[in-house]
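**Q** compute the structure for the input listed below.
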Amino acid sequence: MTARIGVITFPGSLDDRDAQRAIRVAGGEPVALWHGSHDLEGVDALVLPGGFSYGDYLRAGAIAALAPIMSEVKDAAASGMPVLGICNGFQMLVEAHLLPGGLIRNAHQQFIRRDQRLRVENASTAWTSDFADGQEIVIPLKNADGGYVAAESELDRLEGEGLVAFRYLGVNPNGSLRDIAGLTNERGNVVGLMPHPEHAVEEGFGPNTPAAMRSGIDGLPFFTSAIASVVAAAA
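**A** Predicted coordinates:
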């Protein structure tokens, strides 16, 4: 089977087409979905892409979390469907209470763009199974409101239950507590992170590597992992 992965476009989304391209490169079928619809069109997985939905008014992701389609996203997540939130999509997942904590303005109060080193902390989710625990990867990062915050008790719970999916290495670019770059839910089907894996799926367009400039494709396993998860569930 070919996994059909929906990418939801919100007003102000910037990276929806990039996410669709990444799904296609990984061997899946991207399906464009609209924020104002209640129809997920029978997709097998969902991506909430990056951008500045609704201009980041109120809080980044706060208005998008109230969009009509988010009712279906919540139901899909509860049913076990793989759901990935990238950057603004991660902010939406937090605002929709599909993941805990909050994301605030970067500690240095500036927009940041860099190729960011990460460590995979949980390779057992629907979106990370093609990685290894502890694997170091490089993924593009671009955000202004990427500082992850939560109460100390919640941070302890996330650490203790293995729900930190990714951690910043080398440089903490935005002041995220405990260097948290991404999270998963308890079931492992919902993952959110601030860096952008969809920008590291094709040689010539990704981060630099020791082998060659712009040759990094560390984002591809996110999408191949989800496809494998969907295929396995259908078998």
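**Q** rest of the way, CA atoms for contacts and neighbours
**A** Noted.
**Q** report the contact partners of L158.
**A** V164 (C-alpha atoms under 8 Å, 6 or more residues apart in numbering).
**Q** one more to line up against the first:
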Amino acid sequence: MTRIGVITFPGSLDDRDAQRAIQIAGAEPVALWHGSHDLEGVDALVLPGGFSYGDYLRAGAIAALAPIMSEVKDAAAKGMPILGICNGFQMLVEAHLLPGGLIRNAHQQFIRRDQRLRVENADTAWTSDLSVGQEIVIPLKNADGGYIASESELDRLEGEGLVAFRYVGVNPNGSLRDIAGIANERGNVVGLMPHPEHAVEPGFGPDTSAAMRSGVDGLSFFSSAIAAVVAQAA
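**A** Predicted structure coming up:
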């Protein structure tokens, strides 16, 4: 069975939710600790949402220097699927595993909403079960979710197809070019601000036209990772 690690940092809030999402998708969740140097032989990694180290200095900046991040960087270089969700996305950019940065929302307010996204890249380890142009609804909750990068970097991301998700309908935090998530060149590392782990189980996800709280669009992230691991092992 595919084993996907979820790293808990001081201030992580959504680590248990990510573990449950992994289990529902059909993989084995493995709890990992920020102070460890042992990835325990996992096949993929999730850096979860929350407020690691109280968001002191900058959101994700201290977590990017945690002991386990040395192993995360090595795993990323070897092609392991790694997903950063919200605070985890902030960690990935602070650790320079993904380009750009994330700053305070343009309206200076914490936001919580079910957010529509458009899939821009379906060739990553975390998006292969989605389709380019597909619109999905994923819960969003952040205060420092504004994605920024230089114009030249933004042009590169666009030109190389590294924008993974884009906000649709409303840009909730002022992210440049409506960017909600990006991938690295290899496609194994993905970061996004919305929370797919909160849209994996009927009765607990976003509302849909079929029924209240029935949205499970987030499940495809985890099933994609499982497929990527299986393909690597074949």
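**Q** any idea what the TM-score is?
**A** Remark: TM-score between the superposed chains equals 0.99 [sequence alignment, normalised by the length of the second structure]; 233 aligned residues with a C-alpha RMSD of 0.3 Å.
**Q** count the residues that sit near S131 of the second structure.
**A** Neighbourhood size, S131 of the second structure [other C-alpha atoms under 10 Å]: 14.
**Q** how about A234 of the second structure?
**A** Neighbours of A234 of the second structure (other C-alpha under 10 Å): 6.
**Q** again with M92 of the first structure
**A** M92 of the first structure - counted by other C-alpha under 10 Å - has 30 other residues nearby.
**Q** kindly report the same for the one 5 residues further on.
**A** Burial of H97 of the first structure is recorded as 13 neighbouring residues (other C-alpha under 10 Å).
**Q** how far away is it from A64 of the first structure?
**A** Between H97 of the first structure and A64 of the first structure the computed distance is 13 Å (C-alpha to C-alpha, to the nearest Å).
**Q** what of D130 of the first structure?
**A** The gap separating D130 of the first structure from A64 of the first structure is 30 Å, by C-alpha to C-alpha.
**Q** ok, those two, which is more surrounded?
**A** A64 (27 against 18).
**Q** I figured the more buried one hits T9, correct?
**A** No - between A64 of the first structure and T9 there is no contact, the gap being 10.0 Å when judged by C-alpha atoms under 8 Å.
**Q** shared neighbours of these two, anything?
**A** Common neighbours of A64 of the first structure and T9 (C-alpha under 8 Å, 6+ apart) do not exist.
**Q** so what's the residue nearest to S215 of the first structure when sequence neighbours are not counted up against?
**A** Using C-alpha to C-alpha, 6 or more residues apart in numbering and skipping residues adjacent in sequence, the residue nearest S215 of the first structure is E203, 4.3 Å away. By C-alpha under 8 Å, 6+ apart, E203 of the first structure lies in contact with R214, S215, G216, I217.
**Q** quick check: the gap between S175 of the second structure and L102 of the second structure.
**A** With C-alpha to C-alpha as the criterion, S175 of the second structure and L102 of the second structure are 8 Å apart.
**Q** shared neighbours of the two, anything?
**A** Between them, S175 of the second structure and L102 share the contacting residues G145, G146, Y147, I148, judged by C-alpha under 8 Å, 6+ apart.
**Q** which residues touch the helix or strand where I226 of the second structure lies?
**A** Take DSSP states H and E as the rule and I226 of the second structure turns out to sit in helix 219-233. The contact list for helix 219-233 of the second structure (C-alpha under 8 Å, 6+ apart) reads 2, 21-22, 25-27, 43-44, 81, 125-130, 196-197, 199-200.
**Q** can you rerun that using 6 Å?
**A** Contact partners of helix 219-233 of the second structure, identified using C-alpha atoms under 6 Å, 6 or more residues apart in numbering, comprise A25, A125, W126, T127, S128, D129, V200.
**Q** can you check which part of the first structure it sits on?
**A** Under sequence alignment, helix 219-233 of the second structure corresponds to residues 220-234 of the first structure.
**Q** got the buried residues for that stretch?
**A** Residues of stretch 220-234 of the first structure classed as buried: L220, P221, F222, F223, T224, S225, A226, I227, A228, S229, V230 (neighbour count, 16 or more other C-alpha atoms under 10 Å).
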